[in-house]
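Visitor: Following is a predicted model, sequence given first.
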Amino acid sequence: MTAAQAGPAAQFGVDNLPYGVFSAPGIGPRVGVRLGENVIDLSVLLGDEVFARPTLNAFLARGPDTWAAVRARVTELVAGSVRSDAVHAADTVVMHLPFEVADYVDFYASERHASNLGRMLRPGQPPLLPNWRHLPVAYHGRSGTVVVSGTEIVRPCGQFVPDGGGAPVFGPTRRLDLEVELGFVVGVPSAPGSRIGPDEFGEHVFGAVLVNDWSARDIQSWEGAPLGPFLGKSFATSISPWVVPLAALGAARIDLPAQDPEPLPYLRGSGQWGLDVRLTLSVNGQAVSWPQYRGMYWSPAQMLAHATVNGARARTGDLLASGTVSGPERGEYGSLIELSWNGTEPVPVGDQVRTFLEDGDEVTLTASAPGPGGTRIGFGEVRGRIGAARP
């Protein structure tokens, strides 16, 4: 295969080369990169056993020097002729969870999203709680329920207070929601008791994925006081199968919005990690919102710095998600609770409307970012269909 034969899928061009884990008929799960319409088997292309494994973790742990060397070598090789047994059409392979998730932390980094929920849920009070502009608020999620795009999402059951109040009941959630997010994947671990500063972000984090942090809002609101999300969040979190390397996102880096008050010293860095990523949220094939990551208040570098400032170690495969990405306009909100304003303003979805998700609904998130020379870097998609609650 030559580069010219790789197909016209420009968002998966040579400036991107995202990593994933795939299998094909007669071939077990192993690591590949996406190039155009094809997946390139790195265990064949490079002859390195680390790419014959069913997760990216061993490669991620090797660190930035290896990441850069492999990227340079793959870029060189795909510019010429690639042996045919290393090439698989993307529509013929099965994609798997790209890395074994160690810990999963979900942040709350959008000022718009946090303010919207504050106005809805705490009317008459300041929309942001006093700590919000001082630190990246987060909850610790359940790594074992992170699933790859395409996995069915079974409607969860739990305890909640029905509409109109009264005693709590148990049953399937009536307010199943989605959250449009980006996630960042740790490669190089840190030692227990150490800290990772914002300027060390690129030494530890390999790349980014799309995230849909599914949420049962009625279960979440009943259980959330005083310790925060648990069963309303822990049933499933979907991620895209392709991990876009930070090395592919250089042209997407931008300054953060102004932070007032100035963060404490451990959250300050000389290099910003704001990112110009445009996302699209679709329900049942109908685009309903176009959030933009560029407006996020807290950067992923600050998230990692805050997560480790108390000495908690980072581990290979840690997933740090941004929290819902929401912009200033309704068409840029990244969750149904915002788009429907807590169920009071139904959202048009084709010839139907939604407040929250119904069984059979399929949610798809896509995203892209600027690349070199006016190109676009694609993240692929993260997709999930809602299945009925199980007895």
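Guide: It's in.

Visitor: hey, let's count contacts and neighbours off CA atoms from now on
Guide: Fine.

Visitor: biggest helix in this protein by residues?
Guide: The longest helix of the chain (DSSP state H) is helix 64-78.

Visitor: before we move on, what SS does the residue sitting furthest away from the middle of the chain have?
Guide: No residue in the chain sits farther from the centre than Gly166, which is 36.6 Å out by C-alpha atoms, centre = their mean. Taken by DSSP: H, G, I helix; E, B strand; the rest coil, the conformation at Gly166 corresponds to coil.

Visitor: okay, pairing it with this:
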Amino acid sequence: MSTFVQVPAESDFPIQNLPYGIFSTSCNANRRVGVAIGEQILDLSAVANFYPEYVQNALRANVLNPLMALGYDAWNDVRTITRDLLLAGSSLDKNEELKKRAIFKQSDSTMHLPASIGDYTDFYSSIHHATNVGIMFRGKENALMPNWKYLPVGYHGRASSVVVSGTPINRPLGQTQPVDGEAPVFGPCRLMDFELEMAFFIGGPPTKLGERVTTKEAAKRVFGFVLMNDWSARDVQKWEYVPLGPFTAKNLGTSISAWVVPVAALQPFAVPNFPQEPKPFPYLQHDEVFNFNIELFVDIKPENGTQVTVSHSNYRHLYWTALQQIAHHSVTGCNLNPGDLLASGTISGETEDSYGSMLEISWKGTRSISVGENQTRKFLQDGDEVVIRGFCNGDYRIGFGDVRGKVLPAIPFEN
């Protein structure tokens, strides 16, 4: 397929990708739906009349929720027409005036949170990450909790603190216990961490309370994927998580990439699902392949330093699939809404260079890693920028752009 838009070699956004985002420009502050193509953005609101009437209002919205709600068939229609509009010789290609009103440089645009996120759930689906954490805190003999291979473990996060790439994150204040067995103290987090994750947005009409989504139905409920950094205050987490799990250690901020890559763009890069033993309960079983060969990288850029890669992992390491996560989430009858965000949990591989968090890379702070000339880290310092990148590579690249965020100093507490 040949597009009239110039797409640089190794671009994350060839015509085979066509991810969705919400953008604005200096000449038009209104937020609108866009599709990335090369280094440009196609403004779908400007070309909405080319699409069936039933999707036009969704393309003129200021968030992706209306498009998400239309469902699987509508997504296919929009994707097909968008691709055709971007082909060389298309009606859009021949209309110079319309191109001026519909195509914008990404460099001249501001990206926004792609959806209004009503609910956010974070899973714990990487067996290597769960094993590493278990070994650190419980030893090799009890690395995985007894339930881990029977269900996709997860918790409900804070949707209000999900932010788009580029948003800085302040080091949080909180209670910690620096010395085991002694009284806790209150102050800035000392063990600031990133978590390499991916997440997907739920689509389709809202489900009703009491209604389940099966693994067979779940694939048509996945609108698209984003990169995620689930910022974590490890020392706060250690003190507060018993007995109910993560709370303020996780609600300080969760960063996602601006572009939402549709499942259709990822399907050519599908790989076998992770082997599962014991066999899951019937409600978690599915034959459909829903795992993807997505290369994932984490870089740290110290203030006034150079960007250094500290982790190279892959989405394919996830034990539980997105379909199983949806089925388990809704098996109780929990209702799902378009724009709900479901995250993978930290994605770690088997080797040290593929660990998806500083907790693992530094092995609970027992070793340091280099982040440039004369600089080492066990956990993140103020001024560090974390950059997560991800893409599939083959005859072409399907990428997500990146998700980045800089750690700012804690905001002082005032009585």
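Guide: Structure received. What you see is a predicted model; the values in this text were computed from it and never measured.

Visitor: counterpart of the longest helix of the first structure in the second structure, which residues?
Guide: The aligned range for helix 64-78 of the first structure in the second structure is 72-86, by TM-score structural alignment.

Visitor: Now do the helices in the second structure.
Guide: Assigned by DSSP H, the helices in the second structure fall at 53-59, 65-70, 72-86, 96-102, 127-138, 215-218, 234-240, 263-266, 322-330, 358-361.

Visitor: wait, which of these is closest to Pro275 of the second structure?
Guide: helix 127-138 (11.0 Å; C-alpha to C-alpha).

Visitor: In the first structure, which residues correspond to that closest one?
Guide: Using TM-score structural alignment, helix 127-138 of the second structure pairs with 111-122 in the first structure.

Visitor: Pretty sure Phe206 of the first structure sits against Ala248.
Guide: No. Between Phe206 of the first structure and Ala248 no contact is recorded; they are 10.5 Å apart, counting by C-alpha atoms under 8 Å.

Visitor: quick one: which of the two has more around it?
Guide: Phe206 (25 against 21; other C-alpha atoms under 10 Å).

Visitor: tell me the contacts of that one?
Guide: The neighbourhood of Phe206 of the first structure, defined by C-alpha atoms under 8 Å, 6 or more residues apart in numbering, consists of Leu60, Pro64, Phe184, Val185, Val186, Gly187, Pro245, Leu246.

Visitor: burial measure for the fourth one, as a count.
Guide: Going back to what we said before, that points to Val185 of the first structure. If we define neighbours as other C-alpha under 10 Å, then Val185 of the first structure has 28 of them.

Visitor: before we move on, what about the first one?
Guide: As a burial measure, the neighbour count of Leu60 of the first structure was computed by other C-alpha under 10 Å and equals 24.

Visitor: ok, now how distant is the closest residue in space to it that isn't next to it in sequence from Pro328 of the first structure?
Guide: Nearest in space to Leu60 of the first structure, with sequence neighbours left out and distances taken as C-alpha to C-alpha, 6 or more residues apart in numbering, is Gly187 at 4.3 Å. According to C-alpha to C-alpha, to the nearest Å, Gly187 of the first structure stands 33 Å off from Pro328 of the first structure.

Visitor: And Leu97 of the first structure, by the same measure?
Guide: Per C-alpha to C-alpha, Leu97 of the first structure is found 33 Å from Pro328 of the first structure.

Visitor: corresponding residue for the residue nearest to Leu60 of the first structure in the second structure?
Guide: So, by TM-score structural alignment, Gly187 of the first structure is matched to Gly203.

Visitor: so that match makes contact with Val222?
Guide: Yes. If you go by C-alpha under 8 Å, Gly203 of the second structure and Val222 touch, sitting 5.8 Å apart.

Visitor: In terms of neighbours, single out the busier of these two.
Guide: Using other C-alpha under 10 Å, the more surrounded residue of Gly203 of the second structure and Val222 is Gly203, with 29 against 24.

Visitor: where's Ala270 of the second structure relative to Gly333 of the second structure, distance?
Guide: From Ala270 of the second structure over to Gly333 of the second structure (counting by C-alpha to C-alpha), the distance is 30 Å.

Visitor: ok, now Gln237 of the second structure?
Guide: Counting by C-alpha to C-alpha, the separation of Gln237 of the second structure from Gly333 of the second structure is 30 Å.

Visitor: and those two? which has more neighbours close in?
Guide: Gln237 (21 against 16).

Visitor: Enumerate every residue touching that one.
Guide: By C-alpha under 8 Å, 6+ apart, Gln237 of the second structure lies in contact with Pro246, Phe247, Thr248, Ala249, Lys250.

Visitor: Over to Ala58 of the first structure?
Guide: If you count contacts by C-alpha under 8 Å, 6+ apart, Ala58 of the first structure has them with Val50.

Visitor: So which of the helices of the second structure is nearest Phe274 of the second structure?
Guide: Taking C-alpha to C-alpha, helix 127-138 is the member of the helices of the second structure nearest to Phe274 of the second structure, at 9.8 Å.
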